[in-house]
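Undergrad: fold the following.
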Amino acid sequence: MGFSAMYTGASGIKAHSMLLQQAGSNLANVNTTAYKSGNTFLENLQSQTATGTISGVVAGGSSNTAGQIGMGVRVSSTRINFAEGSFERSSSSTDLAIGGQGFFRVAEQDSGLSHYTRAGNFHFDKNGLLVDPHTNALQGYAIDSDGNIGTTSVNVALPMKEEKNASGQTILVVKSDPKATSDVSMKTNLDSGAIDNSQNPAAPFFSLLNDWDGTKEMPLAADKFAYHSAIQIFDKSGNKMDMTVYYDKVTPSESGPSDKEYWEYIVTVPPGSDGRTSTAATSSAGLLMTGTLTFAGDGTLLNQTAYSLSSNAAGSPKDLNNWTLTNFNTDGEPTLSTALKGATGEASVQQISIDLGVKSASGSWNTPGASAAEVGSNASGLPTMENGNIDALSTTNYYGSSSTISQSQDGFGEGYLQNVSVNSEGILSGKFSNGLSTDLYKINLYNFKSEYGLRREGSNYFGATDASGAAIEGVAQKKGLGSILGSNLETSNVDLAREFGSMILTQRGYQANSKVITTQDQLINTTLGVKK
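TA: The predicted model follows:
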């Protein structure tokens, strides 16, 4: 047993050395992104029976088991502390933190090997991949142009496209394709005190159409209408142009109900933007729709008519027999078919619905197929929308100045990516110069049956093991997984005060165990000196 004390002290030195190593690793990573500190636990070694001794006291004339003397100590286990670190604001929108449970998954680009991490310091590389500092790609579900989220995890990458720069070199850019305008909404207040500026006794409801002349630089004289409102629309090539709606009060040649007011309107584009062959270089160039609005005596909208040039028009495009009631879109809005051309690209056919505040629930007119020529001069000849529903916000006929209440359209030109953002659900969205915001990916999060079974792999990575179980794929805020914080990074969860306290105790333990060895050495030397 002379050397047992030395072995016992040596085990203590070894164990405390590992304790110090763990504390040192924690302190070294005090500023490491999303670092999870570790805890090391000790256990005593098997004890040795001390012959001729007993354990406990003599009771009833019998003794307990033989006494035991400890043989030292060893490290029993280490455990990762997965407590959440604090969050630090970042200037980069692609820096991500997880509030709650979960890990990001990144994949090696060559092998596809997966790693799991809480460190979200990602950036886009030259190829548009969202990668970590080791060029491994973050995983997520792709979102298509219709907003459908995929079900297979893929590399998060920007939709790069090739384009020629000013020098003729091919470069990669991220841009959104243009979208032709398909829906225009315009709500106005038309002054009930306005006068009838444009008059045509034979067809008073279509005086503006009669006065429009697309061959002139100013197709409609300023004194021929009571009010106009313009909005920019887009063709399929992304070219923008003004769509202008002109309004004028109507005085029917034959008197109608005295409690109603009537207005006519025309929907136009610049004649040069009209790509229809049937209207090219004619007085109808730029004239897309004509119609009427019927108001109650209190100024509220009652109904609307809408006519567009028939595709089978014969003779003059100004002939009212060629203007027929429009079709409706699925929302019950009057819809015209036209061809528009801008500065670039060819003229392209597109359908545009016009919402002035009333929609047909059944998508039909009460006189289907009627032409504008059949209206005549009497208000009773005006068709109406079947099952017409008036919007809460619609065109009105109140006394006072005419004004545009609201207007919108759904088209846009091409746009270049300006920035990206990530919301709490992990949706990565791109913001483009044309004002479009597009959802690109939903970032994956992963959980494990036992996160304590994960293996540290260095570089802020963890690897799955049999003890942790396979990774369970999910998304933020679902099935117990946490939220994602954009423009934030999780900091280390190392507690400096605790680590310094642990280091002091470890130092004392190390010194005490080294003292056991030196003391035992002195005893051995003393024993050897007895022989002399």
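Undergrad: make it CA atoms for all contacts and neighbour counts henceforth
TA: OK.
Undergrad: number of residues surrounding the nearest residue to Lys236 once chain neighbours are set aside?
TA: Excluding the flanking residues, the one nearest Lys236 by Cα to Cα, 6 or more residues apart in numbering is Ala180, at 4.4 Å. Ala180 is flanked by 25 other residues according to other Cα atoms under 10 Å.
Undergrad: quick one, what contacts Ala180?
TA: By Cα atoms under 8 Å, 6 or more residues apart in numbering, the residues touching Ala180 are 233-238, 350, 410-412.
Undergrad: so among those residues, which ones count as buried?
TA: Burial by neighbour count, 16 or more other Cα atoms under 10 Å: within these this picks out 233-238, 411-412.
Undergrad: reformat the residues you listed as JSON lines; add secondary structure and distance to Pro270.
TA: JSON lines is the format used below for the buried ones among the contacts of Ala180 (DSSP: H, G, I helix; E, B strand; the rest coil; distance: Cα to Cα, whole Å):
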{"residue": "Ile233", "secondary structure": "strand", "distance to Pro270": "12"}
{"residue": "Phe234", "secondary structure": "strand", "distance to Pro270": "13"}
{"residue": "Asp235", "secondary structure": "coil", "distance to Pro270": "13"}
{"residue": "Lys236", "secondary structure": "coil", "distance to Pro270": "17"}
{"residue": "Ser237", "secondary structure": "coil", "distance to Pro270": "17"}
{"residue": "Gly238", "secondary structure": "coil", "distance to Pro270": "16"}
{"residue": "Gly411", "secondary structure": "coil", "distance to Pro270": "18"}
{"residue": "Phe412", "secondary structure": "strand", "distance to Pro270": "18"}
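Undergrad: show me where the stretch 201-350 of the chain has helices.
TA: Secondary structure of the stretch 201-350 of the chain (DSSP state H, counting those that start in this stretch): helices located at 207-211.
Undergrad: next, the structure of the following sequence, for comparison with the previous one:
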Amino acid sequence: MSFSQGLSGLNAASEALDVVGNNIANSQTVGFKSGSIAFADVFAGSQVGMGVQVSAVNQSFTDGVLGAGTGSLDMGISGNGFFRMENEAGRIFYSRNGQFKKDANGYIVNNQGMFLTGYQATGTPPAIPSGAPVGPIQIPDGQMLARASDSGTLNGNLNSGTDVVANTTFDPTDNTSYSYMTQADAYDSLGNKHTINIYYAKTADNQWTVYSNDSSAPTGSYQQTALQFDPSGQLTTKPARLNVQGAAYNGGEPLNFDFDLTGMTQQASDNAMNSPTTTGYAPGLMNGYTVGDNGQIIASYSNGQTQLLGQVVLSNFTNPGGLSSQGNNCWTETPESGQPVTGISGSGNLGTLYGNKLEASNVDLSNEMVNMIVYQRNYQSNSQTIKTQSELLQTLVNLG
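TA: Below is the predicted model:
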């Protein structure tokens, strides 16, 4: 009986050393989760055990340390959750390895070519629609299309001490018919830049008239609006809007939008306008992209704009220990793991996704070295029981 006990001990210790060796070998593998071995005794209808058996090899899903990534698509997870990936056959895998890159078609893939999944942004401007399906995320290489200006904002102060204009008939060539002038930029449907001249004429105390003209594609007329201020300098005109009209220019559609002047004030200080804003922009080429801490992939363009491309999702399980290891830092769902719960970073019981981070292996090298010594001694001790049993048998043979 001692031979079988010792042999089972040798096999168990050998498998335990295999687990330790695998942990040490993967101590620098991104997102690797260390394993630990569990033993169980063997009985066969007697009070003396028949030895030991390996009951399970469990994985620890504790977090590894998050360090700086080296690529723009590197990601790390803190807390619960896995990256959800899909191979070309449509099979779903889960991983904590956040090393991703673009393939030849612009899809985000890992080093094994599996597609990272999430929500793809659609529409103009791009957004993630409610109920969007989860699927591979693609980063388009094309330019960002132009957007025509359809609204704007003008904020600032008009000097209450300004003299009333001498000429009440507005003429942009006559500076006595207006008190102050600023300019704003706008864009048409093709991204052609239009320069909008804005003139402010004080017509009476607390009363101003504002004129607009598209100097790049003038229509031949000026749009205007009257502004009324109370004695404290607050605007009382509601709504305070200045229309802008421009003719068709270089093939683009004519401009027609309103500036919101609600933020205008009149105080005894210099005329000063904040930088005007409009919703339009010219076309732009992609400069790069980043992954935000909420999993959103944001592209930046040469026109100074940014655009949402997609959002990475995470999946979690009731029992992550029940997942089936598939190699390449990947797991698959099993009945023991339960069904995945998929959502965006930070929602429900999902952890937080960080851009430009990578999760290191959670292997504790010091602990593994100690385990290696313990299992080595265990192996030697079991071999000694076999040697002792052999010597006892030899003694019995010699007695005969």
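Undergrad: quick one: TM-score?
TA: The TM-score (TM-score structural alignment, normalised by the length of the second structure) is 0.92; 397 aligned residues with a Cα RMSD of 2.2 Å.
Undergrad: sorry, back to before: which one of the buried ones among the contacts of Ala180 of the first structure sits closest to Met6 of the first structure?
TA: Phe412 (82.3 Å; Cα to Cα).
Undergrad: the closest one and Leu45 of the first structure, how far apart?
TA: Per Cα to Cα, to the nearest Å, Phe412 of the first structure is found 75 Å from Leu45 of the first structure.
Undergrad: let me see the contact set for Arg79 of the first structure.
TA: Arg79 of the first structure touches 38-40, 452, counting by Cα under 8 Å, 6+ apart.
Undergrad: oh, that last question was meant for Ser177 of the second structure, not what I typed.
TA: Here Ser177 of the second structure is in contact with 165-171, 201 (criterion: Cα under 8 Å, 6+ apart).
Undergrad: between those residues, which sits nearest Asn97 of the second structure?
TA: For these, the closest approach to Asn97 of the second structure (Cα to Cα) belongs to Ala201, at 63.5 Å.
Undergrad: just give me the neighbour total for the aligned partner of the closest one in the first structure.
TA: Alignment note: Ala201 of the second structure maps to Asp248 in the first structure; criterion TM-score structural alignment. Residues near Asp248 of the first structure, counting by other Cα under 10 Å, number 28.
Undergrad: can I assume Asp248 of the first structure is in contact with Ser198?
TA: Yes: using Cα atoms under 8 Å, Asp248 of the first structure makes contact with Ser198 at a distance of 7.0 Å.
Undergrad: center of the second structure - which residue?
TA: Centroid-nearest residue in the second structure, with Cα atoms, centre = their mean: Gly295, separated by 2.2 Å.
Undergrad: ok, the aligned residue in the first structure for that one - contacts?
TA: Residue pairing (TM-score structural alignment): Gly295 of the second structure is matched to Gly426 of the first structure. By Cα under 8 Å, 6+ apart, the contact set of Gly426 of the first structure is 441-444, 475-476, 483-484.
Undergrad: now swap in Tyr246 of the first structure and tell me
TA: 225-229, 265-267.
Undergrad: could you dump those residues to TSV with neighbour count and distance to Ala339 of the first structure?
TA: As requested, the contacts of Tyr246 of the first structure are arranged in TSV below (neighbours: other Cα atoms under 10 Å; distance: Cα to Cα, whole Å):
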residue	neighbour count	distance to Ala339 of the first structure
Phe225	23	26
Ala226	19	28
Tyr227	22	26
His228	19	22
Ser229	18	21
Tyr265	26	20
Ile266	24	17
Val267	22	14
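Undergrad: what about stretch 471-485 of the first structure, start to end distance?
TA: 22 Å.
Undergrad: in the second structure, point out the residues matching that stretch.
TA: Mapping stretch 471-485 of the first structure onto the second structure (TM-score structural alignment) gives residues 340-354.
Undergrad: cool, stretch 512-520 of the first structure as well?
TA: Under TM-score structural alignment, the match for stretch 512-520 of the first structure is residues 381-389.
Undergrad: how about the nearest residue to the alignment partner in the first structure of Tyr187 of the second structure, chain neighbours excluded?
TA: Aligned by TM-score structural alignment, Tyr187 of the second structure pairs with Phe234 of the first structure. Closest residue in space to Phe234 of the first structure, ignoring its immediate chain neighbours: Lys240 at 4.4 Å, by Cα to Cα, 6+ apart.
Undergrad: okay, now the one you found: neighbour count?
TA: 22.
Undergrad: which residues touch it?
TA: Lys240 of the first structure makes contact with 232-234, 342, 412-413 under the criterion Cα under 8 Å, 6+ apart.
Undergrad: ok but Ile517 of the first structure is inside a strand, no?
TA: No: using DSSP: H, G, I helix; E, B strand; the rest coil, the assignment for Ile517 of the first structure is helix, not a strand.
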